[in-house]
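A.B. asks: no sequence for this one, just the structure:
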């Protein structure tokens, strides 16, 4: 196994070779530009490749840990966001979460669909009239029943709502039907605990707990929604790790020329996210 010193020597040699050939070392931005044509083919019509590449590059440049991530894993997450037509960034459509893979000695990237991303994907099916989710707190008036005549009633308290109790999601179909699911906090926490993203301080679970709780319920309800098989398959990779760019586009050789080591950003003092966090 290569040591850190060996890796540094490889990077230095690579840079010297590129300079001697009159080429600048490739940056993450260069790789994103290189795979832009394939991303453009994957994007839905309402999104432009210019905006997608700009959003992805901004997220990477403003997240120190992503700058240290395995390049193939990182670009795989970028391509997944393009395939689903979800923008990474502050809107909460999707997230790129770096975590330290101690077994491989690398920083990998987890692709996470956000609450707003799940809502957007569901609406694109063309069969859903409306879909939404809400958090429930202890002081809210809340009641639901299942069976032949299922029903749900929620009246949020205007003042002190108390502690978080759970979340529910509702989808109304264009044919007049509907589907709803409620999940108490205990069940949400079980799903959070099973997720690699759930225990990291850099995860949206740490910064936007309520949004992720609502997303969790929609994700559970997803199998009952009238969405395409392709969309069901795509969403199944939510919170997936280790899907490199080669795994996602195995038949396209236009942008898989990945070096073993890429250090296109200076190392920072913050370090990478450890999977044990």
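C.D. replies: Here it is on my side, so go on. All values derive from a computational prediction rather than experimental measurement.

A.B. asks: C-alpha from now on. contacts and neighbour counts both.
C.D. replies: OK.

A.B. asks: of all the residues in stretch 60-68, which ones are buried?
C.D. replies: Neighbour-count burial for stretch 60-68 flags 60, 64, 65, 66, 67, 68 (criterion: 16 or more other CA atoms under 10 Å).

A.B. asks: what helix or strand is the first one on?
C.D. replies: What that stands for is residue 60. Under the criterion of DSSP states H and E, residue 60 resides in helix 49-61.

A.B. asks: what's that helix in contact with?
C.D. replies: The contact list for helix 49-61 (CA atoms under 8 Å, 6 or more residues apart in numbering) reads 28-29, 32-33, 36, 39-40, 43, 66-67, 78, 82, 87-89.

A.B. asks: by neighbour count, which of those residues wins?
C.D. replies: residue 88 (29 neighbours; other CA atoms under 10 Å).

A.B. asks: now tabulate the buried residues of stretch 60-68 in a markdown table and tack on distance to residue 241 and secondary structure.
C.D. replies: Shown next, in a markdown table, are the buried residues of stretch 60-68 (distance: CA to CA, whole Å; DSSP: H, G, I helix; E, B strand; the rest coil):
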| residue | distance to residue 241 | secondary structure |
| --- | --- | --- |
| 60 | 17 | helix |
| 64 | 19 | helix |
| 65 | 16 | helix |
| 66 | 14 | helix |
| 67 | 17 | helix |
| 68 | 16 | helix |
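
A.B. asks: residue 103: which of the contacts of helix 49-61 is nearest?
C.D. replies: Ranked by distance to residue 103 (CA to CA), the contacts of helix 49-61 are led by residue 66 at 18.4 Å.

A.B. asks: shouldn't the closest one be in contact with residue 74?
C.D. replies: Yes: assessed by CA atoms under 8 Å, residue 66 is found in contact with residue 74 at 7.5 Å.

A.B. asks: what sits in contact with each of those two?
C.D. replies: Between them, residue 66 and residue 74 share the contacting residues 96, 109, judged by CA under 8 Å, 6+ apart.

A.B. asks: not counting its neighbours along the chain, what's nearest residue 74?
C.D. replies: residue 109 (5.6 Å; CA to CA, 6 or more residues apart in numbering).

A.B. asks: hang on, isn't the one you found packed against residue 80?
C.D. replies: No: Residue 109 is beyond contact range of residue 80, at 11.5 Å (criterion: CA under 8 Å).

A.B. asks: try it against this one:
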């Protein structure tokens, strides 16, 4: 049986990716992030790096958007990059089977 996809032909993982991008670009969310980081420049860099990290990881795309942002803000507060190439920290998806959702968590990488 073929997989059912929405009318716009976005796969379920791609749909979550679009939902995350819409969530993080929401005016209220951006305002909250900007107030937390204290700078529009930091906010733009943060948002673009998180969108990039989510788009590279299909499992992360399944996570609830607020947990992704929360985990990433922890890394940002430590002045670390979420870039997998640098390995400062990772956004790791965990499935909560009882709740039937996935949440992103902060995982410190190896800092040299």
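C.D. replies: It's in. Please read these numbers as outputs of a predicted model, since none were measured by experiment.

A.B. asks: could you tell me where stretch 221-233 of structure 1 falls in structure 2?
C.D. replies: Under TM-score structural alignment, stretch 221-233 of structure 1 has no counterpart anywhere in structure 2.

A.B. asks: list the contacts for the one residue sitting closest to the centre of structure 2?
C.D. replies: With distances taken as CA atoms, centre = their mean, residue 68 lies nearest the centre of structure 2, 4.0 Å away. Going by CA under 8 Å, 6+ apart, residue 68 of structure 2 touches 60, 91, 103, 104, 105.

A.B. asks: can I assume the third one sits in a strand?
C.D. replies: Spelled out, that is residue 103 of structure 2. Yes: secondary structure of residue 103 of structure 2 (DSSP: H, G, I helix; E, B strand; the rest coil): part of a strand.

A.B. asks: so which residues of structure 2 form strands?
C.D. replies: For structure 2, strands defined by DSSP state E occupy the ranges 89-96, 101-108.

A.B. asks: between the ones you listed, which one is nearest to residue 13 of structure 2?
C.D. replies: Among the strands of structure 2, strand 101-108 sits nearest to residue 13 of structure 2 (CA to CA), with 12.6 Å.

A.B. asks: the closest one vs structure 1 - mean distance after superposition?
C.D. replies: Average distance, strand 101-108 of structure 2 versus aligned residues of structure 1 after superposition (mean CA distance after the TM-score superposition for structure 1): 1.4 Å.

A.B. asks: which residues in structure 1 does that strand match up with?
C.D. replies: On the basis of TM-score structural alignment, strand 101-108 of structure 2 is assigned to residues 106-113 in structure 1.

A.B. asks: rewinding a little: any chance of the strands of structure 2 in TSV with distance to residue 27 of structure 2 and mean neighbour count as columns?
C.D. replies: Shown next, in TSV, are these (distance: least, CA to CA, whole Å; neighbours: other CA atoms under 10 Å):
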stretch	distance to residue 27 of structure 2	mean neighbour count
strand 89-96	23	18
strand 101-108	22	19
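
A.B. asks: can you list these in JSON lines and add distance to residue 48 of structure 2?
C.D. replies: Converted to JSON lines, the strands of structure 2 look like this (distance: least, CA to CA, whole Å):
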{"stretch": "strand 89-96", "distance to residue 48 of structure 2": "15"}
{"stretch": "strand 101-108", "distance to residue 48 of structure 2": "17"}
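
A.B. asks: in structure 2, point out the residues matching stretch 188-201 of structure 1.
C.D. replies: Counting by TM-score structural alignment, stretch 188-201 of structure 1 pairs with no residue of structure 2.

A.B. asks: for the stretch 1-150 of structure 1, which segments are assigned as helices?
C.D. replies: For the stretch 1-150 of structure 1, the helices defined by DSSP state H, counting those that start in this stretch cover 4-20, 28-34, 36-42, 49-61, 71-84, 115-123.

A.B. asks: would you mind giving those as CSV with distance to residue 171 of structure 1 added?
C.D. replies: Formatted as CSV, the helices of the stretch 1-150 of structure 1 follow (distance: least, CA to CA, whole Å):
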stretch, distance to residue 171 of structure 1
helix 4-20, 51
helix 28-34, 36
helix 36-42, 27
helix 49-61, 28
helix 71-84, 20
helix 115-123, 9
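
A.B. asks: ranking the ones you listed by mean neighbour count, which comes first?
C.D. replies: helix 71-84 (a mean of 24; mean count of other CA atoms under 10 Å).

A.B. asks: that one vs structure 2 - mean distance after superposition?
C.D. replies: Mean for helix 71-84 of structure 1 is 2.5 Å (mean CA distance after the TM-score superposition for structure 1).

A.B. asks: corresponding residues in structure 2 for that helix?
C.D. replies: Under TM-score structural alignment, the match for helix 71-84 of structure 1 is residues 65-78.

A.B. asks: how far off centre is the matching stretch?
C.D. replies: 8 Å (CA atoms, centre = their mean, to the nearest Å).

A.B. asks: and the gap between residue 56 of structure 1 and residue 120 of structure 1?
C.D. replies: Look at residue 56 of structure 1 and residue 120 of structure 1: by CA to CA, to the nearest Å, they are 18 Å apart.

A.B. asks: please disregard the earlier target; I meant residue 144 of structure 1.
C.D. replies: 26 Å.

A.B. asks: how many neighbours does residue 17 of structure 2 have?
C.D. replies: 24.
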